[in-house]
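Student: Dropping a prediction and its sequence here:
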Amino acid sequence: MTDAPADSAVLDTVEHASETPDREQPWAELGLKSDEYERIREILGRRPTSAELAMYSVMWSEHCSYKSSKVHLKKFGELPQETPLGKTLAGIGENAGVIDIGQGYAVTFKVESHNHPSYVEPYQGAATGVGGIVRDILAMGARPVAVMDPLRFGPLTADDTRRVLPGIVAGVGGYGNCLGLPNIGGEVVFDPTYLGNPLVNALCVGVLRHEDLHLAFASGVGNKVVLYGARTGGDGIGGVSVLASETFSEGGPTKRPSVQVGDPFMEKLLIECTLELFAAGVVNGIQDLGGAGLSCATSELASAGDGGMRVELDTVPLRDSSLSPEEILMSESQERMMAVVEPQHLDAFMAICEKWDVEAVTIGEVTDGDRLVIDWHGRTVVDVPPRSVAHDGPVYERPFARPASQDALQADGAERLPRPTTGDELRETLLRLVGSPNLADKSWVTDQYDRYVQGNTVLAQPEDAGVVRVDEESHLGVAVSTDCNGRFAQLDPYAGAQLALAEAFRNVAVTGALPLAVTDCLNFGSPEDPAVMWQFEQATHGLKDACAVLGIPVTGGNVSFYNQTGETAILPTPVVGVLGVIEDVRRRVTQGFAREGDHVLLLGETREELSGSTWADVVHDHLGGLPPAVDLEAEQALAAVLQEAGRRGLLTAAHDLSDGGLAMALVEASLRHDVGVRVELDDPFVDLFSESSARAIVAVAEEHHEELVTLAADHGLALSSIGRTGGDAVEVVGSFSVPISEVRAAWSATLPAVLGPMLS
């Protein structure tokens, strides 16, 4: 057979590929480099078929293969995979990490990105980001119980922010609300670097018994491969796997593959069906179909098993009968799962799917040997070693170098910036920060989310961490927080990643929970830029070192590169999620001042650390200097005091100090229940606006004051009594007083003024 113009109409089988070694193929258009294409030919001993090329292109994409980050992520595997409650039940490499939380329960959690699709099509991009992370949790054998959404946007007033933000928020809320999953936390951050490249990170938490844990692998020759859920369509062909592996140009995305379209009602059926399949014991291995679709599910299941796999691609149920084999393999249509089922369980499996009105089709079986073979209408279009597709892709040791501008950036500290000196100026500064987009009321966003569906939400936004009850009898629960200050990471990515971890760790601790484990979503610019790779290397190094000190494992996560528009990269944004356990959620501690006359105590030390602060940003539009010092031992001491104080019932409120410093913590604690506060400060400006780490404020009743003082001393934790709760104002003695009503007006007006009234 010879190449000819009409040859493109010939089915590109393995036999045909062997006979036409010189046929031109669109490897560059599919995102492959020339050396990557040559390596594929070397692996196969021939050119790939069109279907094989499609599989390799999506599976070797940055999003799926982690080819630029693998060498740096290995360090997380060096961390002890143990927590104070026992070993990690599943960690890096699985669909999601699984942590023992006691009483026979385990919790699985993970955060992932859906950034680029959410810029192209905000609603569906965000919605399918939620759907994908929920299926990752489901695939571990867990019932999803809550979601969170760390979000980043360009300036609030920018036209493109007004385009993407409403759609993204509606997508997160619409999908999660329809699934009946409470949204218990997250972040909404604005910065010019995210203009044209918003970040949509989605986290899900699931609960399971130890014995219900399931892993993704295909084993047992003769076992059936079953595809169930939604039909495969033309939406999301290439999807996130291609889109998230490409930098956006100034005018928009350089590639616009269809963004996936979600159906949360189908996903709800899929959840209930899958949990019943697990309970019936009719599943050997399972994998969700997310990024790279069937290419990923077939190759990963086969690669993790003890044999090969043969698939009849023409048995895949389609929404569009015109799809080619390549398109079917690349489609990222949502709400689909793949299971490996023993033949004797197949009828029971199908009966359960039929009960839930979930379409299920046997598309192949586990075979002897080590090949993944895919046929189309009786002819073989794929014959590959599955591991070469799923796990043995390119590994790049990208060059990285500290940017020449970093020294000047760090030398330009906030010390030189003019400061408020009078009480009136301090008052004005406080109100200005309170109404700034990053500190203002986010209820325009969070009121679109159902935070209390299922009835097990104990704490949710605007609390420091979300808390859900796991067991209704013992009241065992978990707390989760996600955090990252990209401004700190820009100043020092090593310290910035540690500060993100420390803040999430602290936010979990203020509820009274014991932090146990970490998941991360590492959002950076182009890995082909040595300065970006330096940021990434420093951030992963910092995160690993901090986890080692704090004694908590990284159980999994996500890397998102190419987050930049033209030459403008986003701030390095290593979002860190921390999960903790609380033995009795009835003893959780809330952030708001609840009554008058309680002592207000500051735990931790305040230093003059204003570089990278919200004050420097809002008042002076300044970014420079060094971020606050990291003190992990102090974070541990603070967490230990907060946990023990919570367990003993000593606290009426607790709030961590982070963005906006003591000023914002006092404001938010007062706004929660309209209970004011009166404090005395030695240096009002520094004390109010410094963003030193390892700090929290607590409210304590008179009868528990001395006990808390003793507890802090026993842990070597600095403690200062700064005032009392009460009244209807936030007052700094000798400087200023501002009524809570005025604070609330400034705090609540910002987002509605730009985005308009929230649609019901």
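Tutor: Perfect, I can see it now.
Student: rest of the way, CA atoms for contacts and neighbours
Tutor: Noted.
Student: Distance of H705 relative to G646?
Tutor: As for H705, its distance to G646 is 13 Å (criterion: C-alpha to C-alpha, to the nearest Å).
Student: Neighbour count for the two, which is higher?
Tutor: G646 (23 against 19; other C-alpha atoms under 10 Å).
Student: Am I right that the more buried one is in a helix?
Tutor: Yes - counting by DSSP: H, G, I helix; E, B strand; the rest coil, G646 is part of a helix.
Student: All the helices of the stretch 351-500 of the chain, residue numbers only.
Tutor: Under the criterion DSSP state H, counting those that start in this stretch, the stretch 351-500 of the chain contains helices at 386-390, 406-411, 423-434, 443-446, 486-491, 493-510.
Student: Which among those is found nearest to R46?
Tutor: Among these, helix 386-390 comes nearest to R46, with 14.5 Å by C-alpha to C-alpha.
Student: which residues sit against the closest one?
Tutor: 43, 55-56, 59-60, 65, 296, 299-300, 302-303, 308, 370-372 (C-alpha atoms under 8 Å, 6 or more residues apart in numbering).
Student: re the thing from before, between the helices of the stretch 351-500 of the chain, which one is closest to V98.
Tutor: Here helix 493-510 is closest among those (C-alpha to C-alpha), at 17.8 Å.
Student: got another, please set it beside the one above:
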Amino acid sequence: MQQPYLELGLTDDEYARIREILGRYPTDAELAMYSVMWSEHCSYKSSKKHLRYFARTATPSMLAGIGENAGVVDAGDGWAVTFKIESHNHPSYVEPYQGAATGVGGIVRDIMAMGARPLAVADSLRFGPADAPDTRRVLPGAVAGIGGYGNSLGLPNIGGELVFDESYAGNPLINALCVGAMRVEDLHLAHASGVGNRIILFGARTGLDGIGGVSVLASDTFGTDTGRKKLPSVQVGDPFTEKVLIECCLELFAAKLVVGIQDLGGAGLACATSELAAAGDGGMRIELDRVPLRAQGMTAAEVLASESQERMCAVVAPSDVDAFMKVCEKWDVLATDIGEVTDGERLVITWHGETVVDVPPRTVAHEGPVYDRPIARPSTQDAVVADTSASLPRPSSAAELRETVLRLISAPNQASKEWVTQQYDRYVRGNTVLAQPSDSGMIRIDESTGRGVAVSTDCNSRFVYLDPYAGSQLALAEAYRNVAVSGATPVAVSDCLNFGAPTDPGVMWQFERSVHGIADGCVELGIPVTGGNVSFFNQTGSTAILPTPVVGVLGVIDDVTRRIPTGVGSEPGEMLILLGETFDELDGSAWAQLHGHLGGVPPKVDFAREKLLADVVLAGSRDGMISAAHDLSDGGLAQALVEMVLIGQCGARAFLDDRADPFVQLFSESSGRILVAVPRSEELRFTEMCKARYLPWRKTGVVDPESGTLELQGITEFTLDELRETWEATLPKLFA
């Protein structure tokens, strides 16, 4: 018969280490705590060694970073902004609606735990082939869950991604981001300090849902005493409870009734109690039988491991307990005093008078195993690099180029995502400034001054597969550029690193190269990595997903009225100017994907050029020289032109360089390029600024509101109606 600790995901060596720490056999409750807290999701035992490399990105503007519930940066004028992106991949495959919904709920509570008001969410989604039966099962449910939870909270969904690829069949990625704001002095951290301070659990009752969800392991051990079947690994969310919890927390913060706070997400009370105690200056004693339950007959291990949603744990001074309880009562939030901070160095938990946990809290929360996994560049990588797209047939005639544009914009990855985003409330609360399909979402954080923040998430996993270091830097560069083209200054990064099994040396090679690529890029850009998430074991059988390090970039803007829209058409005669240089870089591109090809090398990255581009666009925004802007990425210039005219509902004429291949000009995905619309009156001033800063530029077209067409001069012409029908029809045909 298999040992109970093996069923909980612990190895023989890990169990031996637990016995060494305790000097005895662990109780069932202790075993439950160590198993969930030492899981890959909570302990980062395979990634911790590599994540330390992010420390080199730290900057003075970072107020809280890796290790906290969410990263926090100074946003100016006394404002602090907190944001984070996390995964909820496996639960969303098992139960798409609740898996995705509770992913949103969890990331929102991370923002609440920093003392901030959550302001907006975004999501980065990846599924198998768009026409696959299982995609039709998972995608609608996940989108409905994200919309259902976020809409009920009254949080606008302002951006994200939707990508389809065979590698995600059976293992979709559901990555959720939340951004919030607070005054700098209102920043709260997770620690249990002050002997005698009370530990108060508040929010929803604790049930059986979510047990084992964080480690995605069998949970039979937790249920054997009661004869129950396997317990569910997907949490069940109640957004209306969380909405009230948000307002309750904000009032508690404003009244300064909280010493420390921790949300209950992955690993539930096992995590909250051990992390609060480990970060404090003493020990902690918890009376677990005081925890309000919604299921009869739960064991101590089950109560500790439950991941029931909408719960928070606060450290409160005894003199403030009555006031704390009154605020909770006002909001009809259940609150229970379950313990206190002690002067010892142990986390002691009792259950109906019996001590079921007596452990050093740091050994649970921070001193789990750290593995130095084998790393090896896959032997197949040389063949991948050598298999370039040069052998693919390239369109050359006007008819072939026209057909390729239409095929490109109707492909699921390039087609309009309106079918998804129309299910989200993008403008609730009235502070949304930009939302999808803009390059980045933007939200106002201060109505009196117009100060705001912008966020963008990006990753072309095809590029990462070709070269994990360069591909990850391309993801960073694209997210950075997307924030800049909105008129905001990029200031920080949060990443969600989605990879296959860490026991595979090839996966760990991808992971290490990706981390180094992002960190090195952030150093060049001068922005910190403030936190994020690692998600391993994303694979079906032995086949891993394409490596997918989703990079979220946060930007700040002092006045949202000068944000830059994506669509053209504010006035007739605007010039379209392409900033940056175009090279023959088609490997891993959207065009290559039309042919089912993946091989070669990704485009080159130049972070000095990215910084220069951002500086020029931001200067143009401040001085009124730019009326619209769109970065060039998936689909190249062709995709950017189509999206700018359709979003702006305005025609344009584009002219290509006679000295260069029109195919390369239209479909290359060279990095470091932005297409801007410049009013006629500002053309000379803008181009002189580009010359002075040695930024390559070229006139690429002119806006023509009266034409109702997009003309590629000398090649072909499309009516806006034709383009819109082609661009917007794909997803509704598949999923409506």
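Tutor: Now that the structure is in, tell me what you want to look at. Since the structure is predicted, the reported quantities are computational estimates derived from the model, not experimental observations.
Student: So after superposing, what's the score?
Tutor: Remark: TM-score between the superposed chains equals 0.97 [TM-score structural alignment, normalised by the length of structure 2]; 720 aligned residues with a C-alpha RMSD of 1.2 Å.
Student: Deepest-packed of the helices of the stretch 351-500 of structure 1, please.
Tutor: Across the helices of the stretch 351-500 of structure 1, averaging neighbours per residue (mean count of other C-alpha atoms under 10 Å) puts helix 493-510 on top, at a mean of 30.
Student: so what's the residue nearest in space to the middle of structure 2 closest to, chain neighbours aside?
Tutor: With distances taken as C-alpha atoms, centre = their mean, I85 lies nearest the centre of structure 2, 3.2 Å away. Once flanking residues are discounted, I85 of structure 2 sits nearest to L177: 4.1 Å by C-alpha to C-alpha, 6 or more residues apart in numbering.
Student: how close does the equivalent of K70 of structure 1 over in structure 2 sit to G67 of structure 2?
Tutor: With the correspondence set by TM-score structural alignment, K70 of structure 1 lines up against K48 in structure 2. Using C-alpha to C-alpha, K48 of structure 2 is found at 11 Å from G67 of structure 2.
Student: Looking at the two, which has the bigger crowd around it?
Tutor: K48 (16 against 12).
Student: The more buried one contacts V370, doesn't it?
Tutor: Yes - assessed by C-alpha atoms under 8 Å, K48 of structure 2 is found in contact with V370 at 6.8 Å.
Student: Please say which position in structure 2 L439 of structure 1 maps to.
Tutor: Checking TM-score structural alignment: L439 of structure 1 goes with Q414.
Student: Just give me the neighbour total for its match.
Tutor: 19.
Student: what does the one 10 residues further on give?
Tutor: Burial of Y424 of structure 2 is recorded as 22 neighbouring residues (other C-alpha under 10 Å).
Student: any idea what it aligns with in structure 1?
Tutor: With TM-score structural alignment as the criterion, Y424 of structure 2 lines up with Y449 in structure 1.
Student: repeat for I85 of structure 2
Tutor: In structure 1, the residue paired with I85 of structure 2 is V111, using TM-score structural alignment.
Student: swap in A729 of structure 2?
Tutor: Match for A729 of structure 2 (TM-score structural alignment): A749.
Student: OK, contacts around that match?
Tutor: The neighbours of A749 of structure 1, taking C-alpha under 8 Å, 6+ apart as the test, are 435, 440-441.
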